[in-house]
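*Asks:* quick one, structure for this:
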Amino acid sequence: MTVLGLYLTKKSVNKAEISRRTGISKARLTQLTNNLTTKLTTDELWKIALAIDISPCDLLNEVCGGIKLPNTSSD
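*Replies:* Predicted coordinates for the structure are as follows:
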C-alpha cells in the first residue's frame, strides 16, 4: 500500500466518494493507493485534498514528507 493509501485508510476515507467528488476514476484511485510505482500528480493531490477537506499542503507533507535529497559529497 502507498503512503496515500495508508493515510486515506487511517482517516477512514471513502474512495468512491473521492472519485465522485474529484472526477478521478476508481481504478486510478486504486492504483494511487495500492501500487508503489504509480506517481501521484499535483492535480490529483490537490483534488483529493479538497475532497477530504484538508489543506493540499498538509496532504503533500503526509505523502511526500519522507522524501529526502540524496547524499552528495563535494570533493
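*Asks:* from here on, contacts and neighbour counts on C-alpha atoms
*Replies:* OK.
*Asks:* how about the nearest residue to Thr33, chain neighbours excluded?
*Replies:* Counting by Cα to Cα, 6 or more residues apart in numbering, the nearest residue to Thr33 once its immediate chain neighbours are dropped is Gly5, at 3.9 Å.
*Asks:* what is the burial count for the one you found?
*Replies:* 21 (other Cα atoms under 10 Å).
*Asks:* isn't it right up against Leu32?
*Replies:* Yes - counting by Cα atoms under 8 Å, Gly5 touches Leu32, with 7.2 Å between them.
*Asks:* here's the other one to compare against:
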Amino acid sequence: MTELGLFLAKKSVNKAAISRRTGISKSRLTQLTSSASTKLRADELYLIGLAIDIDPGEMLNEIFKELKLKNEK
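*Replies:* Model prediction:
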C-alpha cells in the first residue's frame, strides 16, 4: 500500500466517492493507493484533498513526509 493508500485508509475514505467527486477513475485510484511505482500528479492530489475536505497541502506534507533535500541534516 502506498502512503496515499495509508492516508486514505486512516481517514476511512471511500474511493468510489472520491472517483465520483473528482473524475479520477476507480482504477487510477487503485493504482495510486496500491502501487509504489505509480506517480501521484499534483492535480490528482489537489482534487482528492478537495473531495475529502482536507487541505491538499496537509495531505502533501503527510504523504511525502519522508522526502528530504540532499545534504540536509
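*Asks:* how close does the residue nearest to Thr33 of the first structure sit to Leu60 of the first structure?
*Replies:* 13 Å (Cα to Cα, to the nearest Å).
*Asks:* over to Gly66 of the first structure?
*Replies:* Between Gly66 of the first structure and Leu60 of the first structure the computed distance is 11 Å (Cα to Cα).
*Asks:* so which of those two has more stuff around it?
*Replies:* Remark: of Gly66 of the first structure and Leu60, Leu60 carries more neighbours, 15 against 8, as counted by other Cα under 10 Å.
*Asks:* name the element the more buried one belongs to?
*Replies:* Using DSSP states H and E, the element containing Leu60 of the first structure is helix 56-64.
*Asks:* just tell me the aligned range of that helix in the second structure.
*Replies:* Mapped onto the second structure using TM-score structural alignment, helix 56-64 of the first structure spans residues 56-64.
*Asks:* and the contacts of that stretch?
*Replies:* Residues from elsewhere that reach stretch 56-64 of the second structure (Cα atoms under 8 Å, 6 or more residues apart in numbering): Glu3, Leu4, Phe7, Leu45, Tyr46, Leu47, Ile48, Gly49, Leu50.
*Asks:* touching, the first one and Ser35? I think so.
*Replies:* No - here Glu3 of the second structure lies out of contact with Ser35, judged by Cα under 8 Å, at a distance of 9.9 Å.
*Asks:* good, we can wrap up now.
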